[in-house]
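Trainee: Provided below for reference: sequence and predicted model.
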Amino acid sequence: MSIKSIFWDFDGVILDSMHIRDVGFIRILSAFPHNAIDELIRYHRENGGLSRYHKIRYFFEQILGEPISEEEVNRYADAFSNIMREMLVDPANLIQDANLFIAKHYKDYEFHIVSGSDQNELRFLCSKLNLSQYFKSINGSPTVKNKLVAELLGEVPYSIDEICLIGDSQNDFDAASLNGISFWGYNNPSLKEKGYNYIESFSELKHI
């Protein structure tokens, strides 16, 4: 059965944002030791699909060994989002290979975004970057990705074998696998090495 709906990850697939999100974490945590921030940046890069809420909590509880309240997590996350809204609206950060495919085929498939990025920020960026028109829905954190996928599966009018998720992280694969939909890796060769379906370039893609 052919694919009719594609769930898209955002960071690293549609927008090249990892380096800018590095800057965001460095700025909001500038009062803390550099070695601790460096450890968080490594964790951030290795876990691209996880939300900032998770990563902020990880920084305090696992790296610093300190408790942090939900209110404090949200305060840091809001500061992070303000930085992202300023820095990520540059169209130069769009990944052209994927965006050309999206603009060409958004009427051929039903597209949705499922991202670890903050949902309000995500919708703001998609509006500013003129992407909203291509997607039936734009979904983000603080809801975790596997739950976002599960909730969306209850809304789209297709069976699970007609839906796939395109992402650049192990977390994306896990969200797809847990929900029984197919997964295609992109922009992360380690996913290809693991034997997952892999898109080298959307310009060379024959079918999904």
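Mentor: All right, it came through fine.
Trainee: switch to C-alpha atoms for all contacts and neighbour counts from now on
Mentor: Will do.
Trainee: And the longest strand along the chain, what does it pack against?
Mentor: Ranked by number of residues, the top strand in the chain under DSSP state E is strand 110-118. Using 3 or more C-alpha pairs under 8 Å, 6 or more residues apart in numbering; DSSP states H and E as the contact test, the elements touching strand 110-118 are strand 5-8, helix 52-58, strand 137-141, helix 145-153.
Trainee: ranking the ones you listed by burial, who's on top?
Mentor: strand 5-8 (a mean of 24; mean count of other C-alpha atoms under 10 Å).
Trainee: thinking Asn171 is in contact with Asp9, fair?
Mentor: No: with contacts counted by C-alpha atoms under 8 Å, Asn171 stays clear of Asp9, the gap being 10.3 Å.
Trainee: try this one next to it:
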Amino acid sequence: MQSLQIKRPSWEELSQYACVFFDFDGVIVESGDIKTEAFMELYAEFGIQEAVKKHHLENQGVSRFDKFEWIAKYLLNEVYTAEKGAELSARFSALVKEKVIASPSVPGIAELILALRRNSAFLVVASGTPEAELKEIMNKRGIDVHFDEIHGSPKSKASIVQSVMKAGAYPSGKCLFIGDASTDYDAARQEGLDFYARLTPELADYWSSTDYRFGTEDFNQIVY
């Protein structure tokens, strides 16, 4: 496993961004493990938990429906239907929603969000969580009011970035994406945005092969 390369930003650097995109799980709230465990529990009866866990961790930020379809096709050899996906999603939500609402924030993220808000940055959540569920969770946590827009699946993160940048006429050099998964990095790279990686040991090998602008294990130590 590669060691994590810390690239800590200064507030002077962060204050230059006019538009900032945030992933949700693992960036705003410490909910990554909750969802990993839920995926494994969904498929416990089939004895494929480790394969499910591996696929989930390698595709963090991808819509749960895409994962359900992949698991049905490649691990269960079953025909996947929209009805089956809806059933699995309802069961998944029942396993995770209240736990995510109650989960702690990532250290330092609240202070960063408030500082960016005071600096008049346009703040956007771009998540792989179904949008209605995401908005409900953020509302119950009382944090939805800090963001200008909140987007989830079925929209892709790249399409969210594209639409927000176009609507606000934000140049790519004035936009930052803060994420913890390959889907976040790919969306940022596709549109030419700077990327701030929330670094975790699970993805150390992946991050060692990417060129992120900033990277820290949490969001403490930023001096405002």
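Mentor: The structure has been received and is ready for your questions. A quick note: this is a predicted structure, and the numbers were derived from the prediction, not measured.
Trainee: closest one to Met18 of structure 1 among the helices and strands packed on strand 110-118 of structure 1?
Mentor: For those, proximity to Met18 of structure 1 was assessed by C-alpha to C-alpha; helix 52-58 is nearest, at 12.1 Å.
Trainee: Onto which residues of structure 2 does that closest one map?
Mentor: With TM-score structural alignment applied, helix 52-58 of structure 1 matches the range 64-70 in structure 2.
Trainee: By how much does that stretch deviate from structure 1 on average?
Mentor: Aligned to structure 1 and superposed, stretch 64-70 of structure 2 gives a mean residue distance of 0.9 Å (mean C-alpha distance after the TM-score superposition for structure 1).
Trainee: who's in contact with whatever residue of structure 1 lines up with Ile34 of structure 2?
Mentor: Mapped onto structure 1 by TM-score structural alignment, Ile34 of structure 2 lines up with Ile20. Shown in contact with Ile20 of structure 1 (C-alpha atoms under 8 Å, 6 or more residues apart in numbering): Met84, Met87, Leu88.
Trainee: Looking at those residues, which are in helices?
Mentor: Among these, the residues falling in helices (DSSP state H) are Met84, Met87.
Trainee: could the contacts of Ile20 of structure 1 be laid out in JSON lines, adding neighbour count and distance to Glu121 of structure 1?
Mentor: As requested, these are exported to JSON lines (neighbours: other C-alpha atoms under 10 Å; distance: C-alpha to C-alpha, whole Å):
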{"residue": "Met84", "neighbour count": "19", "distance to Glu121 of structure 1": "8"}
{"residue": "Met87", "neighbour count": "15", "distance to Glu121 of structure 1": "12"}
{"residue": "Leu88", "neighbour count": "19", "distance to Glu121 of structure 1": "10"}
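Trainee: ranges for the strands of structure 1?
Mentor: Using DSSP E, strands in structure 1 cover 5-8, 110-118, 137-141, 163-167, 182-186, 198-199.
Trainee: what range in structure 2 does the last one sit on?
Mentor: This means strand 198-199 of structure 1. Counting by TM-score structural alignment, strand 198-199 of structure 1 corresponds to 214-215 in structure 2.
Trainee: swap in the fifth one?
Mentor: Per the alignment by TM-score structural alignment, strand 182-186 of structure 1 matches residues 194-198 in structure 2.
Trainee: Mind checking which of Asn171 and Asp9 of structure 1 has more residues around it?
Mentor: Legend: neighbour count by other C-alpha atoms under 10 Å for Asn171 of structure 1 and Asp9, higher for Asp9 (26 against 18).
Trainee: which other residues reach the longest strand of structure 1?
Mentor: By C-alpha under 8 Å, 6+ apart, strand 110-118 of structure 1 touches 4-11, 48-52, 81, 134-142, 144-145, 148-149.
Trainee: Kindly report the same for stretch 81-93 of structure 2.
Mentor: Ala38, Phe39, Leu42, Arg64, Phe65, Phe68, Glu69.
Trainee: show me the contacts for the first one.
Mentor: So the one you mean is Ala38 of structure 2. Contacts of Ala38 of structure 2 by C-alpha under 8 Å, 6+ apart are Phe92, Leu95, Val96.
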